[in-house]
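A.B. asks: Okay, predicted coordinates and the sequence, questions at the end:
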Amino acid sequence: MNTSSLHLTLYTTAGCHLCDKALALLNPWLQQGVSLALVDIAEDELLMARYGVRIPVLAAPEGQELGWPFTAAELQDWLKSLPV
C-alpha cells in the first residue's frame, strides 16, 4: 500500500475529544506519508447539518467515509480498502 498517495479529510470541531482520539489513531499513518486535512464543521452550515452528530468522520476523495467509533484495526482495514 502506497500511503504517500492517500489524501484524507477529518471532519472535526474545536473541543471534540473523540476527534482527538481519532487523530491519535491516525498518527501512525500520518508518519507513513498519509496527508490529512482537518475541516472544522462549525464554520460551514452544510457540514454542520451533515456531520454535526457524527464527528469525527474520516473521508477519502472518492467519497468513502469512516465514522466514529472505529478502532485502529478498523481504520487499517478501511485504509487498505481505498483505491490508490
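C.D. replies: Yep, it's here. Computed from a prediction, not measured in an experiment: that's the story for all the values here.
A.B. asks: going forward, measure contacts between C-alpha atoms and count neighbours the same way
C.D. replies: OK.
A.B. asks: quick one, what contacts the residue sitting nearest the centre point of the chain?
C.D. replies: In the chain, the residue lying closest to the centroid (CA atoms, centre = their mean) is L58, at 2.3 Å. Listed by CA atoms under 8 Å, 6 or more residues apart in numbering, the contact set of L58 reads L8, T9, L10, Y11, E65, L66, G67.
A.B. asks: Surely the fifth one and V57 touch.
C.D. replies: Meaning E65. Yes. Contact criterion CA atoms under 8 Å: E65 and V57 qualify, at 6.6 Å.
A.B. asks: Use this one as the comparison:
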Amino acid sequence: MSVFILFQRDDCHLCDQALALLAEARFPEFDSVWIDDDEALEARYGTRVPVLRRSDGAELDWPFDAAAASAFAT
C-alpha cells in the first residue's frame, strides 16, 4: 500500500485537475480511492474531493498547488 491516497469520484473535473497537477509535480506514487459507492467515504469526503491523505492521517484538501503537494509529501 502506498503512503498516499487520493480520494476522488467518477466524472469529477476537480479530481482530473488534481491528477494532472500531481503528475506534473512528479508527486510520489499514490493509490486512488473512489468514494462514489461507499456511504462512509461519501459522508466524509463528498463535498471535499479531491483529498490527498498521507499514511499518518494528515489530509490536504483541494485546491492545492504543486508547492503545497510537494511540502505535503515531505
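C.D. replies: Yep, it's here. Since the structure is predicted, the reported quantities are computational estimates derived from the model, not experimental observations.
A.B. asks: Neighbour count for E65 and V57 of the first structure, which is higher?
C.D. replies: Neighbours were counted for E65 of the first structure and for V57 using other CA atoms under 10 Å; V57 has more, 18 against 15.
A.B. asks: what's the counterpart of the more buried one in the second structure?
C.D. replies: Aligned by TM-score structural alignment, V57 of the first structure pairs with V51 of the second structure.
A.B. asks: Please name the nearest non-neighbouring residue to its match.
C.D. replies: On the basis of CA to CA, 6 or more residues apart in numbering, the spatially nearest residue to V51 of the second structure that is not a chain neighbour turns out to be D61, at 4.7 Å.
A.B. asks: isn't S55 of the second structure right next to F30, touching?
C.D. replies: No. With contact defined as CA under 8 Å, S55 of the second structure does not reach F30; the gap is 10.5 Å.
A.B. asks: what sits in contact with each of these two?
C.D. replies: Joint contacts of S55 of the second structure and F30 (CA under 8 Å, 6+ apart) are V3, F4.
A.B. asks: So for the two, which residue has more residues nearby?
C.D. replies: More crowded of S55 of the second structure and F30, by other CA under 10 Å: F30, with 16 against 11.
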